[in-house]
Each structure stands twice: as C-alpha cells, then as structure tokens.
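A.B. asks: predicted model follows, preceded by the sequence.
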Amino acid sequence: MAEGGKSRYGRGQEANEQAARGMARTGKRKPRARQKLGPLERVLRGAFGGVLRVIWWVGLRVAIVGAIVLGVATAYYESQLPPLEELLDGREGGSVTLTDASGEVFAWRGEQHGVMQADAVSPHLINAIIATEDRRFYWHFGVDLRGTARAALVNLRSGTTVQGGSSLTQQVAKLLWFDNTRTLERKIKEIPAALALEWKFSKAEILSIYLNRAYLGAGATGFEAASQRYFGKSAAEVTPAEAAMLAGLLRAPSRFAPTNDLARAQERATTIVGLMEAQGYLTVAQADEARAHPAKLSAAAAARAGAAFADWVMSSGPDFLTRSTTEDVVVETTFDPRVQRAAEAGLRSVFETKIKEGSNAQAAVVVMAPDGAVRAMIGGRDVAGADGSFNRATQALRQTGSLFKTFVYAAALEQGASPFDPVLDAPLTINVPGSGPWSPQNYTREHKGQIDLVTAYAHSINTSAVRVAEAAGRARVRAVAQDLGVTAPIAEGPAIALGASEATLVEMTGAYAGILNAGQRVRPYGMRALKLRADGQTLMKGGPGAPVQVLDERVDNDLIWMMTQVIETGTGGRARLPDRQAAGKTGTTSAARDAWFIGFTADYVVGVWMGYDDNTPLTGVTGGGLPAEIWREVMVRVNEGVPPRPLPIRPPERRAATTVVASGDGRGQGAGVPNPVAAVDNVVRSVFNSVVKGLFGSN
C-alpha cells in the first residue's frame, strides 16, 4: 500500500508538473473547480433570480398592455381627425381688417388668419421653425425621445415643469386637442395624439396645420396672418431676417411681438438666425446679412395709427359683424392717416411746450369732415396710470359748459332774433322750484350792462346766456341740441344754458359739424362699408344718413358768423389761424373740471377736450386757453396743403331789434321772459317739424 500510495502521490505530482509546463507553453490557467455555495448565498441568489423573473413577467405584460392602450388611444385620436382642409383654420371667431379712406390697411381686430400650405411659404420660414422648435422633425415618428428625456431631466432638477420638450408634431396635437397647461397627464396624452397625426398625415401636411394654427400675437393666427400683420407681405415672400422674427414669436407671442417691443423681437430673431446658421439652413453670408439688417415693421404696423378710431368703428357696427364676427370681413372707413398724424403732432406740441412735464392731464381730439366723416381720433394721452383702452373722445360723458351756449343762441335766432339784438349782462336770480333761488355768475365776476347777442356769445357771458335761454324757452333750446345730434340726457333747469348737461366729444363735434353743413344734422360716422373678405360682398353700408334740415339758411349764416367773432374778438383768440377763416366756441365747466374748444374751417371740424379722468379741477385752464391752442396746432397741421377757402357765410345785416330777448331792468326780475303761449307753440312746432323731417326728409 505504501508503494501504491507513493506511486499514487507520485503520479499526482507528476501530473501537476505537466500541467504547469502546459500553462507555461500556452499562457492559460486551468479553470478552477466550481466552488460550492453556502446555504445563505443560495437563498439570496434564488430570491434575486425570482425577483428578476417576476419583473420580467410583469414588465412584459405591462408592456403588452401599454402597447395595446397606446395603439387604441392612437386609433381613437386618428379617428377624430377630419380631413386636412378642415384643420387649417382653427379659429373660434373671424377677423376684421380695417382700411383707411384710400383703401390701405391700417388696423386689425379679431383673429386674423390666412391659409397657406407648407409648400407655398418661404423655405426660410420653414427652416426657421424647424431650427427653433424641432430640429429632428423629419426623422422622428412624432415623439422626440431625446428631447423628451432632456426636458424630463430639467424638470426633475427644478422640481416643476419648466420645459416641454414637445416635438413639433406634439405641438400640433396640443393645438388640436389640448389647452396650454403643462401637466404630466397632458404630456402623456400628447404621445398617442402625435402618433395619430404621423399615422394620418405626411410631414408636410403636419407642418401646414402648424403654420395655420399657431398664434403669433396681435390677433394673428397663423404665419400668413402674422406676416401680413407685421410686414405687410405674404409669408411666401419673407426674408431670412423676417422668417427668424416670426419663428421667434412661437415661444411667447405677446412678449416678442414686434408691435410691443421691436428691439426685443429683433434680439430674439438674431438668436434664431444663429440656430439656422449652425444647422446649415443659412450660409455665413446669409446669416451676416440677416443680422446686419434685422426685420422691421411695415409702415402700417409701425405707425399703430388709429387705435381709438378703430375701436370706435368696431363698437359702432353690429356685434355679429364686428366684435363677435365669425366671418373674415373688411371694414372700409373714413380714416385719414395723414390727418391722424397731424392731430397727434399738434396735441404733442402743446403738451411738450406749454404743460408741466409729468402732468397727468388728459386730452382727446376728434377731426371730421363737414358731413360727419371722422378723419382722425385721439382717445387720450399715454400717461402713467391711465386706462389706454378708455376712449375719452367717444366714451367719456363730460359737462359741456359754454359749448352748449351755441344751442341757446341758435334757438333765439330761430325765433327771429338778430346777432345785434340787445341783451342784459347784469346780476340775475331765478327761483327754481324745489331748489330755491339760483344766481349764475360770470367767469370774470364783472358785468357789462346792456350789450348785443354777438358780444354776449363771443365773450361767453353767463348771465346773458341764461336770459337768452329763458326768453327762447328751455324746451326750444333742448330741441335744437337734440336736432343737431346731442343724444345724451339734457338738464331740465335754467342751468341748461350754461352746459350743465353731459355729452361726448364726438357727439358735440358732430353737432357743430351740422352747423357748418348748412344747418343739416350730421351723424358722425367712420364706416363706409363692411364686406366679406373672401368675395367682396357688401354686408353693410355706412354714411352720414338722410339729410335733415335743422337750422334754416338765415339762422345758420348768423350763427356761423357769431362763431367767427368768438375767435376774432372773443374768448377764442388763441385759436386764430394765420391763413384762413375759422369759427368756434370755447367751453369751461364749473371749477374748470372740463375745458373744450370746438370749431371749424371750410374743410374740417375739430373738437378738443381737456381734463382729468378723476374729475380733478384743471389749474388755470379754460376753453380759451390750452384747448384753443391745441385746436390751433391741430388745425394748422391738418390744413397743410389744403388751399384756404372762406366759410360759407356773409355778415348779417343790422335791423330793428326783436322782442325775443328783452333787455330787462338790470335786476333780473322778469328780464327776458317769453310769452308762455308762444313758447308752447314753438315747442309743438319744433317737435312736429322733427317728426315730419325724420319721416320724409328735409323737404
């Protein structure tokens, strides 16, 4: 056994030596024998393997179920998709395009739109959108996994949703089905919706939907509308710089709208140009050209002229054709951009040179033709804290003050008075039932004694105006004002003569235009026609309305002449024009809360109001002061290039005084009191004439 054992060990050692020699030759180690696992290790390994098998089993089934759900959801969204043509216009309302008197577009309202297919727009625009929104658009299947992963990482780090990571197709899905909120649920729903889009439409068709449905600020839906809105050209013609600016709107339409901040929009566009260059869509030379010559707004967009006028026209038409229209319409207006610029320059000139810097005083201006066609409108100044949407020319009801005296004297003239008839300027007290004694005061607190009507009117003497109104009859004064177009409620008491009633600037300017318009009533208007944009069909016409004769020839002539004396010798001296005849009237209300000047030349009627929105009294301002100066500066600029023409008047003849206005005894007792029967007769006759003229015209 010893020998056997030795022999056994010897053979083992010999075998080991041979194995060692073999390793030396081959460089390989003989595999070790597999070690046996302990009980704990076997349990742990078995458990881990079991978990992996469960995960695999569950994951496989979840994936299968998920794929089924995704497929069903995709099929559902695909079934909801109408034909391409129905997806290109997703607006809920229509658009309104406003053109000026020469047919040029000057303003837009509603949801502007213009349908264009992707193959019809400028390649620069397509490239700018792809470079900005989804550089892998042509290669992914609707969802950009890389972009989604990047956005998920950013959101995870920030703890909130700050980046969408949506592909362009997902953005189209959002436009079609989802709101603009960023939630996990919406992001999940976007996936099958995007797959459905890719399933049904080609990449070009998806781009077409996007091009037509993206909102790009300033009421423009779609790139064609935005291109027309900002650049006055089709999206098929935009340059690289313009394409970059349009694409830059996609991130934040209001923030980057060039009409809000052109410099910011150009800065954003420069970033887009850099992306286009980096991705090979622009050569170095093209990119340098785009950066050196950034996009600029069209003249109409840059001017942003006529905003107050456009809003007024929109409010003057029926809602279903203007503010709530479901059609795309064109409104042809009376607006004149040259006159608008002139009015703005005139107002600005006075505020820059005559008013303390930082003043919050407001002003409004209306310019119209003698037939009531409004040519320009300023609804207020852009001052700190002011409501820019409030149009003080059309919405602000303000006391008219001495402007109303024009209707008082018109009523007297209509009853046979002459501008040279006597009237007393002396203290006056009237007992007002329910209120007691009322004693009007002159602005100067002085009295001139007996004067004639034209002097009382030109110098805006209060006591005389009240006497004239009482003599002519308050009802007749009210009827004249209403016949000339004042629609606001008119005061009942004797203070009617001093403009205690309220009216808007556009309404009062229209009433004065009626005086220039040969005494025929004028209805201020801004719309000439409203048409469908698609086929040009006229849906509605505007205009001055049927002529209604309010003042006869003699009365109108005498009244215009008296208004010229306001400027020549009275309170309106600062409104005197250097090269043409003008007529007008000043107006200042109690405590100088409102100051007015309305007047006209042969070609234009201009109304000016000045005051504070909160009714704070003006300091040292009357209608014959700053408003008259604003009127003059506006009128000088408006009439540039317009040949001077005389007003359609002749000086009235002096004749024997009538008894319409009594001179009185100086104490105001019974002075200027008309015959009650005559007053009633005049009122009845006025009402009858108004009804007949309204039904059958001025003849």
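C.D. replies: Okay, I see it.
A.B. asks: going forward, measure contacts and count neighbours with C-alpha atoms only.
C.D. replies: Fine.
A.B. asks: for the residue nearest the centre of the chain, which non-adjacent residue is spatially closest?
C.D. replies: Nearest residue to the geometric centre of the chain (Cα atoms, centre = their mean): residue 307, 5.5 Å. Nearest residue to residue 307 in three dimensions, chain neighbours excluded: residue 107, at 7.2 Å (Cα to Cα, 6 or more residues apart in numbering).
A.B. asks: quick one: that neighbour is in a strand?
C.D. replies: Yes - secondary structure assignment (DSSP: H, G, I helix; E, B strand; the rest coil) places residue 107 inside a strand.
A.B. asks: state the distance from residue 65 to residue 187.
C.D. replies: 19 Å (Cα to Cα, to the nearest Å).
A.B. asks: now do residue 360
C.D. replies: Look at residue 360 and residue 187: by Cα to Cα, they are 49 Å apart.
A.B. asks: who's in contact with residue 619?
C.D. replies: Listed by Cα atoms under 8 Å, 6 or more residues apart in numbering, the contact partners of residue 619 are residue 592.
A.B. asks: more neighbours, residue 65 and residue 187?
C.D. replies: Per other Cα atoms under 10 Å, whichever of residue 65 and residue 187 has more neighbours is residue 187, with 18 against 12.
A.B. asks: now the helix or strand encompassing that one: buried residues?
C.D. replies: Using DSSP states H and E, residue 187 sits within helix 184-200. Buried residues in helix 184-200, counted by 16 or more other Cα atoms under 10 Å: 187, 189, 190, 191, 192, 193, 194, 195, 196, 197, 198.
A.B. asks: between those, which is closest to residue 610?
C.D. replies: Nearest to residue 610 among the buried residues of helix 184-200, counting by Cα to Cα, is residue 187 at 54.5 Å.
A.B. asks: verify the contact between residue 660 and residue 409 for me.
C.D. replies: No - contact between residue 660 and residue 409 fails when scored by Cα atoms under 8 Å: they sit 11.1 Å apart.
A.B. asks: those two - which one has more neighbours?
C.D. replies: residue 409 (29 against 23).
A.B. asks: dump the residue contacts of that one.
C.D. replies: Residue 409 neighbours (Cα under 8 Å, 6+ apart): 453, 457, 465, 468, 469, 559.
A.B. asks: what of residue 403?
C.D. replies: Contacts of residue 403 by Cα under 8 Å, 6+ apart are 499, 585, 586, 587, 588, 596, 597, 598.
A.B. asks: please compare the first structure with the one that follows:
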Amino acid sequence: MKKTVNGQGGAKRRLPFRIRLEKWQPLLRRVKRLFIYAGAVFALMLVAAFAFLFYLRTQALPVSSISQTSQMLDSQGHVIDTFHTEENRQSVPLKSISPYLIESTLAIEDQRFYDHLGFDLKGMARAAVVNIEHLDAKQGASTLTQQLARNLYLSHERTWSRKLKEAMYTIQLEMTYSKDEILSLYLNQIYYGHGAYGAEAAAQLYYGKHASELSLAESAMLAGIPKGPKYYSPYSDMKNAKDRQKTILGTMVDQGMITRADADHASGVLLQFQPLGASKQDGTAPYFRDYVRLVAIDKLGIDERLLSEGGIRIYTTLDGDAQRAAEDAVAAGIPASSEQQAALISIDPRSGYIKAMVGGRDYKTNQFNRVFAKTRQPGSSFKPILYLTALQEGAMTPVSRFKSAPTVFTYDEGRKTYAPNNHNDKYTGDYIDMRQAIASSDNIYAVNTIMAVGPDKVIDMARKLGIDSPMQPLPSLALGTFPVSPFEMASAFGTFANAGIHIEPTAILRIEDNKGEVLYQAKPASAQVVSPAQTYVLTSLMESVFETGGTGSRVAAMIKRPVAGKTGTTATDAWLVGYTPELATAVWVGYDKDRKLTTAEAHRAAPIFASYTEKALSAVPPKLFPMPSGVVSVYIDPTSGKLAAKSCASKRLETFVSGTQPTEVCGDHGDATGTATDNGAAHEETSWWKQLKRWWTD
C-alpha cells in the first residue's frame, strides 16, 4: 500500500525543522556572502574617501584667477575706456561688515551655511524637486562655499569638469578655513555690479559709506544684487531691485532674523544713492561708453565679470574727431549758466555706424542719456516721414497743392474734428506745394497730406524706418505729437540719405577675448524699405529748409556743403534732424522737466547741428547727394504746378519720380516748355552746389 504525505484523515504533515533549515541554507549562505562583500566595499569606499580627503587636505588651493584689463576702442584704434576692478576691490574683516548685510546675504543665498559642510543636501533636493516640476533649471542650490570656489578659482563655463573641480575646491575650502573665514572671503570678493567687488567697495559705490554703516534697508537692497547685477542693480532697474529687497526682507522674517515690523519699515525707507559713474566722469564720450557696455551685456550676452576683468577688447564705431566736434557744439550752443539740456546722435547712413553721441551737457552730474529718451515730441521734424509716405503711395507729388489757411478737419467718420494752426498763426492765404510746405513747415498742408494718405500708412512707414515708439493713427500724428527718441529720428533720416536702405544703427564692430579670438562680429540688418528715387525727391525737397525762407536758413551760411533736414519745435522741445551723404544727425534741446522754451532757447538746436556737421566733416570734400535712376527734373510754374513754358513769368526746377511729373503746360498756347538747361531760372539757384546740381541734371 502506497504512503501518503497526508497521513490519516488527510491532515498535512509538517517537515522537521532541520529539513526545512537545510532547504534555506544555500540562500542564507549567499546573503551572508553579499553582506561580507558589501561591508568590504563600504570599508574600501571609506578608506578611499578618507584617502581622498587626506589628499585634498595636503594639497594647496590654486591661486585665484587674476583679472585683466579690458579695453574699449574707437574706430581709429584709440582706447576710449578701460575696465579693471583691482582699484575697486577693498577687503575688510568680517567685523567691519554690517550684521544686517551678513544676515541678508545668508537669508537669500545660503540659509544653512553654518550647518552644512560645503554642500546643502536638503537645498539640492528641494531645488531638484522644483526643477523637475517645471522641467527647467528654475532653482539652484549653490552654497556660499561653492560660489566662493567658483569665483576664486574657476570660470563660469557649464561643463562637468568645471563642476568636479568646484566640488573639490569646495571641500578644500571647508577643510582649510572656518565658516567665518569663508564668509569673510565671500563678502570681500563677490561682485555687486558696476565694477564693485566686495561689500566695502559696494557700500562706497551705492551709498557713499562704509560697509559697517549699512542699515537694514541698505543691506537688503545690496544683498540682492550679486544674483544678477544687470537685473537687480537699482541703477539698472529700480523696480527689480526693490522687489528683490522685499523678497529678502520677507525671507529674513521667515528665518526669525527680524520682525515683520522691521521688514515693513525697511521696505518703506527711501534710499539715497550716490551718482553712478564717479570714476568715469572724465574722458571721451561717456554716454557712448555707457551705451556700449549696455549693448555688450544686455544685447550681446557678454558676461559682466568677463567685461570687467577678462581682458577683452571692444572695437566700436565711434569717430574721435566727430565726437569732439559734437561735444564742442553742444557746449558752445547753450550758455553755461542755463539749465537747458541737449542731445546729439550722429550716424553714418551708409553703414549704420554711430559716429558721435552726446546724451547731455554734464555727465558728471547727470548720467541720463537723452539720446534714447522716448519722451520728446519731434514736432515738425516728423513731417518728412509723412511726405515720404505720400510720395511712395503715389497720392501726391512735389507740386500737389493745398491752401495755407485755418482749416477744421473731420475724421473718424465725421464724429470728430481737428483744428491745427500754423506757428504764430502765419498763413499764406493761398495754395502752396510740398516744397513750400516743407521749407516753411506749414501745419495745414501736413494735416491735409495725412488725411489724403491715411495715418496708418504713415505709422507703417515709420516702423520701416526704425521708429518703434508708440503712435496712434490720428491727424495730429502729422505734426509729430507722439514722442520718439533722437536715436530713432537719426536712424530714420539716415534711410533718406542712404537711397532708401535702412541699416540697423551699430555701436560695436567686434569683441575679442584676451587671446584675440572673436567673440562677436557685427552684422547689421539692412533692408531697402523705399525706392532710391522717392528718397532722392524727398531729399531735394528738404534741402529747401536751408534756403531763403526755410526754417533752417539762419544757419545755412555755417554749412558749406549740400545738406537736407527738418526743424521741429513744440512748446517744450526743439529739434533739427538732418543729413549729408556722410552723416545723419539728430539734435534735441529742451528741459528734463518739460519746462517751456523761450524763442531764443528753441533756436539753439539748429546752430548746434550746423556747427557739428561742418566741423565733423571738415576733412571731407563736399558731395552732392547721388542722383539715382528713375528721377527727372523739369521746370514748373510754382503758382499753378504745371510745366513752365518759356513765356512763364516765374519758374522753378523741380525733381520728380519719373512718370509723376506734370504734363499740362502753363503759358502761351504752343509755347515750348522750359528744360533743365534753360537759364531763365538761374537767378533762383543761389548756392554753388545748386549750380553744380543743375549742371549734373543737364
């Protein structure tokens, strides 16, 4: 009979313990060996770690990187500025730094500084969670020691080798120095922007006091800057700086460092900052130098530390002779006792290169660059953009006529009216053409023109010419009622001088590192935005501004070369924007606080323009504006706008885009029309370049 494992009653019989233990013996032996191996590996790792730490402890830290002077050069290769920070790095002991600055820095940069050994594991884990949630590197977790290692010994390149070295140097710093010593090193070398390294230099730069004297409000503002000096410096962006100050104060409250009342009081303090640029008060083109630094950092992405101490060379477009002419013209153009301000920007229209820039009368007392101020109405200097639109659209020609008389215009489908007036209420009471309107700056003609072509098209033209300031499609746009910057106006007029080709204004040609490797090479954007024929006709019309009866005629004798331009005057602003074939220049004069101009003050822009233009081009022979194809010149009767016959009492040589010249003839029936070779109008050509131009037309 067969044996069963169940026995009587079918109950299951358990195996003896010894048999069951023998069954698990192989697995237990494997686990035992695994623990032995793991222990051995762990022991080896401990030995290796201690050996590595011992090795690091016996190795000297590397010598910290030495800054090199960076240079900015003009177009002739002359140094116009240097960047070096050794003079502005002032080390002080930790006890000479305000406790408020120490606590503010720890609160925003490394709250667990005194608890970790160089690496904040909790902070790293927290940052990793945030970054995973956002699928981006939204939060970092570098400790003060890590930042110190990176800033003292390494570059800011993002490579694994750099990160490994940073970790090694972080460990060495923690083993070599105490926490207070590390904190002192950090606060004495961290970059606070604008060339200031360390708390003492920063306190002097921003507040004109020692680091030991900083208040809670000052400290919280200062502690926020190293995260990104170009974003959080109060000189660069006060709103960003103030928001970060509030964040730091709130964090200090959360950490129990200060009370909420302390934070609220500090947040409400109106801080007094030192004027920026005290070390750069003298020298050539201070406003231009500031602009180049801004472009290099904000637009080209050059690291501010590299700019300050990396030994780079910035080659600029500045013309030293033109810059001196600009500074001299502004200085001579306004009495020394006057508070009136001025701005001048000059661009080579053929290349877009900025040749001269004056942002104000005294950089020492005010570093605000008015060249880029988009708060000034251009007045009538905007009108050439309107007239170019009319020429391009084919809606008008130089002999299109409107009556110069008080007029009420209706717009918005008749629901609104607009009643402009001429300066001093002066009207001819008769019909005038485009040349007469530009020369005399007739407002009624301008508004008639914008009503004919449409304000939307004028705005489109302004955008093509490089003007991006806000504008609205209203009739008053014709009279320059929407603010623009001198920079935009010079760029737009440069397009007129460059046969309708708009080239992006350029200040930096190239940037080289300390080894001569090119970091940046300028490639200005260029576009043909309007035809050469249309811009040439406009230029011919704008030359009348400097002829008898024109608004710029009082300075015509100062300029010994062909020039075109337009004046502009409002209650608070006066302009002259003009150009030769080599330079397009915008000059603005006015007051920073919109104070109204007297008649004498409003007349100062034109002499500054004339003085600068002639002096800047003193070594350049006068040139005619090159005449493109598609242009014709015929004699017209100014009274009727028709072709002038030989029997006409008066005649004027006028320029047209081919195909738009008048075909109807005034004078006796069958009488021949005048030609460009007819001497009958020679008496009207008063300047030698006009005579040459007429010869060229023949």
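C.D. replies: Arrived safely. None of the values given here were measured: they were computed from a predicted structure.
A.B. asks: TM-score of the superposition?
C.D. replies: The TM-score (TM-score structural alignment, normalised by the length of the second structure) is 0.54; 426 aligned residues with a Cα RMSD of 4.5 Å.
A.B. asks: quick revisit: export the buried residues of helix 184-200 of the first structure as TSV, with columns for distance to residue 532 of the first structure.
C.D. replies: What follows is the buried residues of helix 184-200 of the first structure, written out as TSV (distance: Cα to Cα, whole Å):
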residue	distance to residue 532 of the first structure
187	40
189	39
190	37
191	40
192	39
193	35
194	36
195	38
196	36
197	33
198	35
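A.B. asks: pull the most distant pair out of the residues you listed.
C.D. replies: Farthest pair in these (Cα to Cα) is 187 and 198. Separation: 16.7 Å.
A.B. asks: give the buried residues for stretch 56-67 of the first structure.
C.D. replies: Counting neighbours, the buried set in stretch 56-67 of the first structure is empty (16+ other Cα under 10 Å).
A.B. asks: equivalent analysis for stretch 619-633 of the second structure, please.
C.D. replies: 622, 625, 627, 631, 632, 633.
A.B. asks: nearest to residue 525 of the second structure among the residues you listed?
C.D. replies: Nearest to residue 525 of the second structure among these, with distances taken as Cα to Cα, is residue 625, at 23.3 Å.
A.B. asks: how close does the counterpart of the residue nearest to the centre of the first structure in the second structure sit to residue 69 of the second structure?
C.D. replies: In the second structure, the residue paired with residue 307 of the first structure is residue 286, using TM-score structural alignment. Separation of residue 286 of the second structure from residue 69 of the second structure (Cα to Cα): 18 Å.
A.B. asks: same check on residue 436 of the second structure?
C.D. replies: Residue 436 of the second structure is 56 Å from residue 69 of the second structure, where distance means Cα to Cα.
A.B. asks: do residue 182 of the second structure as well
C.D. replies: Separation of residue 182 of the second structure from residue 69 of the second structure (Cα to Cα): 27 Å.
A.B. asks: same thing with residue 317 of the second structure?
C.D. replies: For residue 317 of the second structure relative to residue 69 of the second structure (Cα to Cα), the value is 21 Å.
A.B. asks: so if I had to pick from those two, which one is more boxed in?
C.D. replies: Ranked by neighbour count (other Cα under 10 Å), residue 317 of the second structure and residue 69 place residue 317 first, with 23 against 19.
A.B. asks: surely the more buried one touches residue 357?
C.D. replies: No - checked against Cα under 8 Å, the pair residue 317 of the second structure and residue 357 is beyond contact range at 10.9 Å.
A.B. asks: what do we get in the second structure for residue 584 of the first structure?
C.D. replies: Using TM-score structural alignment, the equivalent of residue 584 of the first structure in the second structure is residue 565.
A.B. asks: and that match, that's in a helix?
C.D. replies: No - counting by three-state DSSP, residue 565 of the second structure is not found in a helix; it is strand.
A.B. asks: show me the contacts for it.
C.D. replies: Going by Cα under 8 Å, 6+ apart, residue 565 of the second structure touches 539, 542, 543, 545, 546, 576, 577, 578, 579.
A.B. asks: try it again at 10 Å.
C.D. replies: Contacts for residue 565 of the second structure (Cα atoms under 10 Å, 6 or more residues apart in numbering) come out as 381, 384, 438-439, 493, 496, 538-546, 551-552, 576-580, 584-586.
A.B. asks: how about the strands in the stretch 1-150 of the first structure?
C.D. replies: Along the stretch 1-150 of the first structure, counting by DSSP state E, counting those that start in this stretch, strands occupy 95-99, 105-110.
A.B. asks: just the ones you listed: most buried one?
C.D. replies: Most buried of those by mean neighbour count (mean count of other Cα atoms under 10 Å) is strand 95-99; its value is a mean of 25.
A.B. asks: outside of that one itself, list whatever touches it.
C.D. replies: So strand 95-99 of the first structure is contacted by 104-113, 219-221, 229, 310, 313-314, 321-336, 527-528, 530-533 (Cα under 10 Å, 6+ apart).
A.B. asks: list the helices and strands the longest helix anywhere in the second structure packs on?
C.D. replies: Counting residues, the longest helix in the second structure under DSSP state H turns out to be helix 17-58. Where contact means 3 or more Cα pairs under 10 Å, 6 or more residues apart in numbering; DSSP states H and E, helix 17-58 of the second structure is packed against helix 160-176.
A.B. asks: on that earlier part again, now the strands of the stretch 1-150 of the first structure as CSV including distance to residue 265 of the first structure?
C.D. replies: Compiled in CSV, the strands of the stretch 1-150 of the first structure are given as follows (distance: least, Cα to Cα, whole Å):
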stretch, distance to residue 265 of the first structure
strand 95-99, 24
strand 105-110, 20
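A.B. asks: tell me which of those sits nearest to residue 267 of the first structure.
C.D. replies: Per Cα to Cα, nearest to residue 267 of the first structure of the strands of the stretch 1-150 of the first structure: strand 105-110, 25.3 Å.
A.B. asks: are there helices or strands packed against the closest one, and which ones?
C.D. replies: Secondary elements touching strand 105-110 of the first structure (3+ Cα pairs under 10 Å, 6+ apart): strand 95-99, helix 223-231, helix 299-303, helix 307-316, strand 329-333.
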